[in-house]
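A.B. asks: here's a sequence, model it:
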Amino acid sequence: MMNFSEHLCFKTYAASRYIIGLYKPFLDEISLTYPQYLVMVVLWENGSMNISKIGEFLHLDNGTLTPLLKRMEKNGLLTRVRSSADERKILVSLTEEGTALKEKASHIPEAVQNCIGISSTKNAQLLSVLDELLSIQTTK
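C.D. replies: Model (predicted):
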């Protein structure tokens, strides 16, 4: 049997918790949780989109996203509007406040990368392996 420390599930879980923890002080400065930050990054990069498309980017279902988006709307960061063409679809858009937050958050990726302290080569390798793993998930 494999040792506990050799289990992929443990290593990925522990690494994920570590990295998310590194984001916390930076996100506290701009009053965002980590999941909210991920939503904001998707919207900053892609503009308005429906909830299911956001879910595709973040690998989250509508049941997880809806309460998160409601809180973000209540905090004035985004709006949710039902499509007139298809009432089942809800278009999510950034407010002025949400758009302005992009500048305040622009330093976060580099700051977290500096905290991790691995070389850009190792970072690229890690991203490549994770992309490969995620692509397997989306094809099943």
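A.B. asks: every contact and neighbour count from this point should use C-alpha atoms.
C.D. replies: OK.
A.B. asks: any chance you could map the strands in the chain?
C.D. replies: 49-50, 78-82, 90-94 (DSSP state E).
A.B. asks: relative to strand 90-94, how tilted is the second one?
C.D. replies: If you take axes from the mean of the first three to the mean of the last three CA atoms, to 10 degrees, strand 78-82 sits at 160 degrees to strand 90-94.
A.B. asks: and this one, so I can compare the two:
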Amino acid sequence: MDGLSNYLERIQSAFQITLQKMQPKMVESMNENGVTPTQFYVLIYLWKQGSCKISELAEYMGVKPSAVTFMIDRLEQNNFVVREHDKKDRRVVNISLSTEGQEKLNTVIHARKVIAEKFLSYLSEDELAQFALIAEKLAEATTKEN
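C.D. replies: Now for the predicted structure:
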């Protein structure tokens, strides 16, 4: 177990240093595109879900619906999302990405990818393949933990 502890310390230290360098560049990139990190999080969720209600988004984010309503108002003002009344129950309002919101999300994702590629360019092809396998294995392990 001592070996695991040593590896864990090395991994945590390396990730902390890497994230301290990458995070500000990611945030700056989002800001340049007129999107806050929280808005990016919401846009990604809407992209994955297709559409959702305010209450679903609030539950996912662990915040009150009023906070999400305020955020959706801002995203709607920027034409990133649209509100639509449910066809079966007009009292229900669904939120989804607008065409402009999808385009903005694609732009931000591309900018983030460029930043990540810059950091990953320090790895060889073999190291990238190993890193991808390890990341996939860890992702698989997290699904088993739930």
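A.B. asks: please identify the most buried of the strands of the first structure.
C.D. replies: strand 90-94 (a mean of 19; mean count of other CA atoms under 10 Å).
A.B. asks: so how much does that strand differ from the second structure once superposed?
C.D. replies: Here the mean offset of strand 90-94 of the first structure against the second structure after fitting is 1.7 Å, by mean CA distance after the TM-score superposition for the first structure.
A.B. asks: rewinding a little: export the strands of the first structure as a markdown table, with columns for distance to Thr33 of the first structure.
C.D. replies: What follows is the strands of the first structure, written out as a markdown table (distance: least, CA to CA, whole Å):
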| stretch | distance to Thr33 of the first structure |
| --- | --- |
| strand 49-50 | 21 |
| strand 78-82 | 15 |
| strand 90-94 | 16 |
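A.B. asks: what residues are up against the residue most central in space within the second structure?
C.D. replies: The residue lying closest to the centre of the second structure (CA atoms, centre = their mean) is Tyr41, at 4.5 Å. Not one residue lies near Tyr41 of the second structure by CA atoms under 8 Å, 6 or more residues apart in numbering.
A.B. asks: which one's the longest helix in the second structure?
C.D. replies: With secondary structure taken from DSSP state H, the second structure has its longest helix at helix 2-32.
A.B. asks: show me what it packs onto, helices and strands only.
C.D. replies: Here helix 2-32 of the second structure touches helix 37-49, helix 99-120, going by 3 or more CA pairs under 8 Å, 6 or more residues apart in numbering; DSSP states H and E.
A.B. asks: ok, which of the ones you listed comes nearest Ile11 of the second structure?
C.D. replies: helix 99-120 (16.0 Å; CA to CA).
A.B. asks: what lies in contact with that closest one?
C.D. replies: Contacts of helix 99-120 of the second structure (CA under 8 Å, 6+ apart): 22, 25-26, 29-30, 33, 40, 43-44, 47, 79-81, 128.
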